[in-house]
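**Q** Sequence and predicted structure below; questions after.
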Amino acid sequence: MVHVESIARLDPDRRRRTGVPEVVFAEGKTPEQTLRLLAGLRRTDPGGPALATRCPAEVLTGAEEFFAGQDGPVTVDRLGRTVVVGELPEPHGTVAVLAAGTSDLAVAHECLTTLAVLGARGRLVADVGVAGLHRLLDALPELEGAACAVVIAGMEGALPSVVAGLVDMPVVAVPSPVGYGVGAGGLVAAAAMLTSCSPGVAVMNIGNGFGAAVHAARIARLSAAANAAAPAQAAPPAREASSAKAAPPAHSAPSETPAPEARTAPGTPGGHTTPPAAGSVDAPTAQGTPHV
């Protein structure tokens, strides 16, 4: 544990314990506190990038000057209100991030940045809300190869239920605070997702793209690890061609010798195997609450 004067006790060991580093939740903190905590996390846990979410404008505009390249590259997402300090890890596993409407993109961007920090590849699929189901159906091929889908929707919050009825992957639902009056800042969407008739939908808190990314990244990493650990089998050997020809007997027409039968590699029944999938990082083994 690392003390930052009287404002925080950082937990740089969290990445090792849980697979998810501690993250600065900037809302409610001063810009100076946020930047100092972000610097503290980066310097005490240099094994990966440091992330701050829900950053105010002062942090978004001042982060690059504050760090001045001393702690690695600084990546600012003004729409998602995130700041990342340090190199992003190589991604292992893919998560599809579906946004019902353009108004939901702020939550989607927070999710995408968090996925990148946690070593998962995010694939944005935008503007596929239930008001135009043809758009969602047209976009379904974009979900192929993903280990998990994060589905973000405000208004009546129906999109996760629809998606969960169309795909065979885990679905993480995020209600967004988008909508008119009785939508109650995302409460109606949250209630709709919690009462989904599609079984197995995991529901996050309102606007919590960060939490959705943590859950989805763990699924993606476990999936990638399982694929990498699958037993490998060699491809069948190529069939041998023969150009040998027997000498024709006297007073008869020439005839070809039949080609030899294909041989199977020793110790490989049938000769059929599948190459291993791409590698992945180890999956997390414990849970934690990563925000400072």
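**A** Arrived safely.
**Q** okay, CA-based contacts and neighbour counts for the rest of this
**A** Noted.
**Q** and the longest helix for the protein?
**A** Ordering each helix of the chain by length in residues (DSSP state H) puts helix 209-229 first.
**Q** That helix - contacts with which helices or strands?
**A** strand 94-99, helix 105-117, strand 148-153, strand 171-175 (3 or more Cα pairs under 8 Å, 6 or more residues apart in numbering; DSSP states H and E).
**Q** Indicate which one of those is closest to Glu27.
**A** Across the helices and strands packed on helix 209-229, Glu27 has its closest neighbour in helix 105-117 (13.6 Å, Cα to Cα).
**Q** got the contact list for that closest one?
**A** Helix 105-117 is contacted by residues 48-51, 53, 77, 79-82, 84, 88-89, 91, 97-99, 121-124, 126, 152, 176, 207-214, 216-217 when judged by Cα atoms under 8 Å, 6 or more residues apart in numbering.
**Q** want to compare, so here's the second one:
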Amino acid sequence: MDSVELKRLLEGVATGSISVENTLERLKHLPFEDLGFANVDHHRKLRQGHPEVIFGQGKSIGQIEKIMIALLDKGNNVLVTRLSEEKGVKLCAHFPDACHHKDAGCITVERQPVEIIGRGTILVISAGTSDIPVAAEAVVTAKIMGNRVEQLFDVGVAGIHRLLARRELLQTATVLVVVAGMEGALPSVVGGLVDRPVIAVPTSVGYGASFGGIAALLGMLNSCASGVTVVNIDNGFGAGYAASLINKAS
């Protein structure tokens, strides 16, 4: 859509010949910015409620910087996931107001206040300390999307009393993200204790027969606890995003 067409559209709204609803529907698909190596989707927030998130793995520092600048220039807050510590440090040097979440492998730039729009609280649980990087990615994602987030780490089934001691916290959450490697049993346990949605996240943590998280993934997919849904291996971002959508709609 060029400036002439946009002007015609806005004039139609002003005169009443084009409805606001029709205009909104047309604008939902535009615009994007062609950087040569990436098409930055500037209207994703309009369509989905949150700006485009940058997946840092496989991108160069220069590519990430240019995408970040494009998003920031449009007044968006920025989340970059799947960053090595080296990349995170270099990006923070270029963007002094960036926050480096080293444990999550993410950086955020918040130039607009993050408004709390989630109706309840998202609780992120990890089975073990080794699962924290994936859980932390879910925490960072849910927070920048405007949610109150609590976290409960290292409460896996090898010491189930640690989880049961915090049962009141489980009951107060609107949606729970449960992160586990090894055999992936914890989401089933949590799912049997609460009447809220549980998003299970298998991690690649474990010994040989865990097959890089496949054992945990299959265990979670076969959970006998009702209300447990599963995202991909190590996908803390996807779990945090889905939890945010549920929390906003609840």
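**A** That came through, no problem. Owing to the predicted nature of the structure, the values given are computational and were not obtained by experimental measurement.
**Q** that older thread, are any of the contacts of helix 105-117 of structure 1 buried, and which?
**A** Applying 16 or more other Cα atoms under 10 Å to the contacts of helix 105-117 of structure 1, the neighbour count classes 48-51, 53, 77, 80-82, 84, 88, 91, 97-99, 121-124, 126, 152, 176, 207-214, 216-217 as buried.
**Q** what residue of structure 1 matches up with Pro51 of structure 2?
**A** The alignment partner of Pro51 of structure 2 in structure 1, by TM-score structural alignment, is Pro21.
**Q** Let's verify the closest residue to its match other than its chain neighbours: helix, strand, or coil?
**A** Closest residue in space to Pro21 of structure 1, ignoring its immediate chain neighbours: Arg15 at 4.1 Å, by Cα to Cα, 6 or more residues apart in numbering. Per DSSP: H, G, I helix; E, B strand; the rest coil, the local secondary structure of Arg15 of structure 1 is helix.
**Q** returning to that earlier point: adding distance to Gly186 of structure 1 as columns, could you present the helices and strands packed on helix 209-229 of structure 1 in CSV?
**A** Shown next, in CSV, are these (distance: least, Cα to Cα, whole Å):
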stretch, distance to Gly186 of structure 1
strand 94-99, 14
helix 105-117, 12
strand 148-153, 9
strand 171-175, 6
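**Q** quick one: which of these is nearest Val130 of structure 1?
**A** With distances scored as Cα to Cα, the stretch of those nearest to Val130 of structure 1 is strand 148-153 (9.5 Å).
**Q** Which stretch of structure 2 is the closest one matched to in the alignment?
**A** Aligning strand 148-153 of structure 1 against structure 2 (TM-score structural alignment) gives residues 175-180.
**Q** Tell me roughly how far that stretch lies from structure 1 on average.
**A** Its aligned residues in structure 1 lie a mean 0.2 Å from stretch 175-180 of structure 2 after superposition (mean Cα distance after the TM-score superposition for structure 1).
**Q** Equivalent analysis for stretch 85-94 of structure 2, please.
**A** Stretch 85-94 of structure 2 sits 1.9 Å off on average (mean Cα distance after the TM-score superposition for structure 1).
**Q** Can you check which part of structure 1 that stretch sits on?
**A** Against structure 1, stretch 85-94 of structure 2 falls on residues 57-66 (TM-score structural alignment).
**Q** got the buried residues for that stretch?
**A** Neighbour count says stretch 57-66 of structure 1 has Val59, Leu60, Ala63, Glu64 buried, by 16+ other Cα under 10 Å.
**Q** Which one of the residues you listed is nearest to Asp168 of structure 1?
**A** Leu60 (38.0 Å).
**Q** What lies in contact with the strand or helix carrying that closest one?
**A** Applying DSSP states H and E as the criterion places Leu60 of structure 1 in helix 57-67. Residues outside helix 57-67 of structure 1 that contact it (Cα under 8 Å, 6+ apart) are Pro31, Thr34, Leu35, Ala39, Val74, Val76, Asp77, Arg78, Arg81, Thr82, Val83.
**Q** Which residue ranges of structure 2 form helices?
**A** With DSSP H, the ranges of helices along structure 2 come out as 3-15, 20-27, 44-48, 61-73, 85-94, 132-144, 161-164, 167-172, 186-191, 214-221, 236-249.
**Q** With respect to burial, which of these scores highest?
**A** helix 132-144 (a mean of 26; mean count of other Cα atoms under 10 Å).
**Q** Quick one: average offset of it versus structure 1, please.
**A** With mean Cα distance after the TM-score superposition for structure 1, helix 132-144 of structure 2 averages 0.6 Å from its match.
**Q** Need the counterpart of Leu222 of structure 1 in structure 2.
**A** Using TM-score structural alignment as the criterion, Leu222 of structure 1 maps onto Ala249 of structure 2.
**Q** Surely Arg82 of structure 2 is in contact with Gly56?
**A** Yes - the criterion here is Cα atoms under 8 Å, and Arg82 of structure 2 meets it with Gly56 at 5.2 Å.
**Q** I'd like to know how far Thr121 of structure 2 sits from Ala249 of structure 2.
**A** 12 Å (Cα to Cα, to the nearest Å).
**Q** re earlier: dump the helices of structure 2 into a markdown table; add distance to Leu35 of structure 2 as well.
**A** As requested, the helices of structure 2 are exported to a markdown table (distance: least, Cα to Cα, whole Å):
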| stretch | distance to Leu35 of structure 2 |
| --- | --- |
| helix 3-15 | 20 |
| helix 20-27 | 21 |
| helix 44-48 | 17 |
| helix 61-73 | 8 |
| helix 85-94 | 19 |
| helix 132-144 | 25 |
| helix 161-164 | 48 |
| helix 167-172 | 45 |
| helix 186-191 | 41 |
| helix 214-221 | 37 |
| helix 236-249 | 25 |
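**Q** Those: which one's closest to Tyr207 of structure 2?
**A** Nearest of the helices of structure 2 to Tyr207 of structure 2, taken as Cα to Cα: helix 214-221 at 10.3 Å.
**Q** List the contacts of the equivalent of Gly240 of structure 2 over in structure 1.
**A** Using TM-score structural alignment as the criterion, Gly240 of structure 2 maps onto Ala213 of structure 1. For Ala213 of structure 1, the contacting residues are Cys111, Leu112, Thr114, Leu115, Val150, by Cα under 8 Å, 6+ apart.
**Q** One more: Ala147 of structure 1?
**A** Counting by Cα under 8 Å, 6+ apart, the residues that Ala147 of structure 1 touches are Gly93, Thr94, Val95, Ala96, Met169, Pro170, Ile219, Ala220, Ser223.
**Q** what do you get for Val78 of structure 2?
**A** Taking Cα under 8 Å, 6+ apart as the contact definition, Val78 of structure 2 lies against Pro51, Glu52, Val53, Ile54, Met68, Leu71, Leu72, Thr108, Val109, Glu110.
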